[in-house]
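Undergrad: Let's see this in three dimensions:
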Amino acid sequence: MTQINTLDPGASPLDYYGYELRRCREAAGLTQKQLGSILGYTASLIGQIETARKVPTLEFSERADVALGTDGLLSRLLTLVMRSQLPSWFQQVAELEARATAIHVFQPLLVHGLLQTEAYAGAVFSAVNDRDLDNRIAARMARQRIFEKDKPPVFWAVLGEAVLYQRLGGPDVMRGQLLKLLACEKNPYVNIQVLPFAAGSHAGFPGAFDIFRFSNDPTIVYSEDYETGHATANPDAVENRMLRYDHLQAAALSVKDSVELIRHVMEERYGEHPSPDQRPMA
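TA: All right, here's what the predicted structure looks like:
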């Protein structure tokens, strides 16, 4: 018989999710095994989620909402759960991403997290350690749901050309990642420019940074080091980053030319020709 642990719903968003899942399941008169059968999961998984030992997925949450008639409760809670899985110093950034009306990012060495595939994110995370890898990847993918909103933020990314050549996870991972970047061409809210090697000296040498703009709040700039991140609305810092970003965009290839370069690198280095039906939605 599955041991029933007492959960404190105030301990964390994950505990609250587990508490609500158990409450709704019991209100529906279902055992863990019965709910698992309905959803297509094992009773063990249901138990792990209810006891906050396993992070639920979006698919699980949506199925459970339908089966338990919770009117989307679990899917809504999942946003808080996923945000809580991020490092504490990064949770503020996820909130900024969710509220921003426009996001401008510069990444000289890696594909930005909001554009990564699961496989690429896994390769990035496992470069240091693979502890709790599935949950960390899921939390990163959850951030990308901002592009599914009725009015998503306008997103501009300037990526260094080195991003296309730095092989993470092998050719299949890179091919999938570059396909995802190519798919962004069809999304009017997502714009990618590549800063070519030929640009030479440029305004982004100090490193990666993000700029968040809001409807009614001051613009915020963000950068990070190995241990933590730094966000500020200081007018001088904001003006400095915005000026740098203007110079980076001016030095980068156009969106159209960037698409052609990404396609060329993918075909030349990772050996596959993209066709329209292969391209995943951004």
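Undergrad: CA only for contacts and neighbour counts going forward, please
TA: Fine.
Undergrad: And the strands in the stretch 151-282 of the chain, which stretches?
TA: 154-160, 190-195, 209-213, 220-224, 229-232 (DSSP state E, counting those that start in this stretch).
Undergrad: And the longest one, what does it pack against?
TA: Which is strand 154-160. In terms of contacts (3 or more C-alpha pairs under 8 Å, 6 or more residues apart in numbering; DSSP states H and E), strand 154-160 is packed against strand 102-107, strand 190-195.
Undergrad: and Gly271, which of those strands is closest to it?
TA: strand 190-195 (20.4 Å; C-alpha to C-alpha).
Undergrad: Most tightly packed of the helices and strands packed on strand 154-160?
TA: Sort the helices and strands packed on strand 154-160 by mean neighbour count, taking mean count of other C-alpha atoms under 10 Å, and strand 190-195 sits at the top with a mean of 24.
Undergrad: Please give the structure of this sequence too, so both can be compared:
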Amino acid sequence: MAHINTLDPGASPLDYYGFELRRHREAAGLTQRQLGDIVNYTGSLVGQVETARKVPTPEFSERVDMALGTGGLLSRLVDLVLRSQLPAWFREVAELEARAIEICTFQTHVIHGLLQSASYVRSVLGVLDQVNLGDRTAVRLARQRIFEKGEPPVFWMVLGEAALYQEIGGREAMREQLAKLLSLEGDPRVNVQILPFAAGEHAGLQGPFTVFRFAGDPPIVYTESYSSGHPTANPDTVKDCSLRYDHLRAAALSIKDSAGLIRRVMEDRYGEQVA
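TA: Model prediction:
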């Protein structure tokens, strides 16, 4: 008899997901290949997810839930699975993103992860590390599901103009990324303002930071360095960064003018005509 890999469902969220996927598939009397045919994935991928060697995506989870009649079990589990795959030092930040009612971020040269396109994510994460790049890309993109909640957070990003010119991933990836920013122009909950070169010295010269605000908890300021994050609820730090953010937002272009600049950069630098 062939050996069947046995998962410990208590070992991790990924193991628990794989255990439940196998349990429901077998209860339906389907092989991995048969289930894969139904949901338009390979049987091999189904097997990899069942044995916790592949991270499931929200789309995979939704299709399998429908095929197996699980009542949405896997779709409920997938967010926990994806969050557990984040670097340990970043998991607290993902929790802050999920709980916040308002997120205000200042970024100097890289677009914030919550607004990154798929190609841009792959390029950022792939620098010096190509291991499990597909899974790591899916995990980062899954953070953006906070905007699909019934009450999504209000998100503000003040972005240094240099980020529009830093060609991350090549011309096509940058066109895709800037188009993603423009697609948010009509969403009152997601606001992008460009801090132009002409602003000169500004309140964010010490570097990027993010302020998280919550319904019933004190605000938290988050800063980041290589492979480590630094959240703090220190009232003096929160007060200082909140003031700095107000000044950055005042120095930045309006939302409408920011969109106009993004369009011009797409056309002039990346050769894309935008209506």
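Undergrad: among the strands of the stretch 151-282 of structure 1, which is the most enclosed?
TA: Across the strands of the stretch 151-282 of structure 1, the average number of neighbours (mean count of other C-alpha under 10 Å) peaks for strand 190-195, which reaches a mean of 24.
Undergrad: quick one, helices of the stretch 1-150 of structure 2?
TA: Per DSSP state H, counting those that start in this stretch, the stretch 1-150 of structure 2 carries helices over the ranges 13-27, 32-39, 43-50, 58-68, 73-84, 91-99, 118-125, 133-142.
Undergrad: okay, those in TSV with distance to Leu164 of structure 2 and mean neighbour count next?
TA: Converted to TSV, the helices of the stretch 1-150 of structure 2 look like this (distance: least, C-alpha to C-alpha, whole Å; neighbours: other C-alpha atoms under 10 Å):
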stretch	distance to Leu164 of structure 2	mean neighbour count
helix 13-27	36	20
helix 32-39	38	17
helix 43-50	37	19
helix 58-68	30	18
helix 73-84	29	19
helix 91-99	24	16
helix 118-125	12	19
helix 133-142	20	19
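Undergrad: can you tell me which of these comes nearest to Ser258 of structure 2?
TA: Short answer: helix 118-125, nearest of those by C-alpha to C-alpha, at 19.9 Å.
Undergrad: sorry, back to before: for Gln85 of structure 1, find the nearest of the strands of the stretch 151-282 of structure 1.
TA: Of all the strands of the stretch 151-282 of structure 1, it is strand 229-232 that lies closest to Gln85 of structure 1, at 16.1 Å by C-alpha to C-alpha.
Undergrad: And the closest one against structure 2, how far off on average?
TA: Taken over the aligned residues, the distance from strand 229-232 of structure 1 to structure 2 averages 0.4 Å (mean C-alpha distance after the TM-score superposition for structure 1).
Undergrad: Identify all contacting residues around that strand.
TA: The contact list for strand 229-232 of structure 1 (C-alpha atoms under 8 Å, 6 or more residues apart in numbering) reads 89-90, 220-224, 238.
Undergrad: Go through the residues you listed and name the one nearest Ala28 of structure 1.
TA: Phe90 (37.2 Å).
Undergrad: Next one: the residue nearest to the closest one when sequence neighbours are not counted relative to Asn191 of structure 1, how far apart?
TA: Closest residue in space to Phe90 of structure 1, ignoring its immediate chain neighbours: Gly229 at 6.8 Å, by C-alpha to C-alpha, 6 or more residues apart in numbering. To Asn191 of structure 1, Gly229 of structure 1 is 24 Å away according to C-alpha to C-alpha, to the nearest Å.
Undergrad: do Gly40 of structure 1 as well
TA: 38 Å.
Undergrad: How about Glu260 of structure 1?
TA: Noted for Glu260 of structure 1: a distance of 14 Å to Asn191 of structure 1, by C-alpha to C-alpha.
Undergrad: show me what contacts Ser254 of structure 2?
TA: 193-194.
Undergrad: Let me fix that, I meant to ask about Asn234 of structure 1.
TA: Here Asn234 of structure 1 is in contact with Ile220 (C-alpha under 8 Å, 6+ apart).
Undergrad: That one corresponds to which position in structure 2?
TA: The equivalent of Asn234 of structure 1 in structure 2 is Asn234 (alignment by TM-score structural alignment).
Undergrad: now the closest residue to Leu77 of structure 2 other than its chain neighbours: how far from Glu50 of structure 2?
TA: Of all residues not flanking Leu77 of structure 2 in the chain, Tyr17 sits nearest, at 6.8 Å (C-alpha to C-alpha, 6+ apart). In this structure, Tyr17 of structure 2 and Glu50 of structure 2 are 7 Å apart, going by C-alpha to C-alpha.
Undergrad: go on, Asp268 of structure 2?
TA: Asp268 of structure 2 is 48 Å from Glu50 of structure 2, by C-alpha to C-alpha.
Undergrad: Same question for Leu205 of structure 2.
TA: For Leu205 of structure 2 relative to Glu50 of structure 2 (C-alpha to C-alpha), the value is 48 Å.
Undergrad: same question, Glu95 of structure 2
TA: Plainly put, Glu95 of structure 2 is 26 Å away from Glu50 of structure 2 if you go by C-alpha to C-alpha.
Undergrad: Please apply the same query to Ser225 of structure 2.
TA: Taking C-alpha to C-alpha, one finds Ser225 of structure 2 at 35 Å from Glu50 of structure 2.
Undergrad: repeat for Glu151 of structure 2
TA: Distance of Glu151 of structure 2 to Glu50 of structure 2, given as C-alpha to C-alpha: 33 Å.
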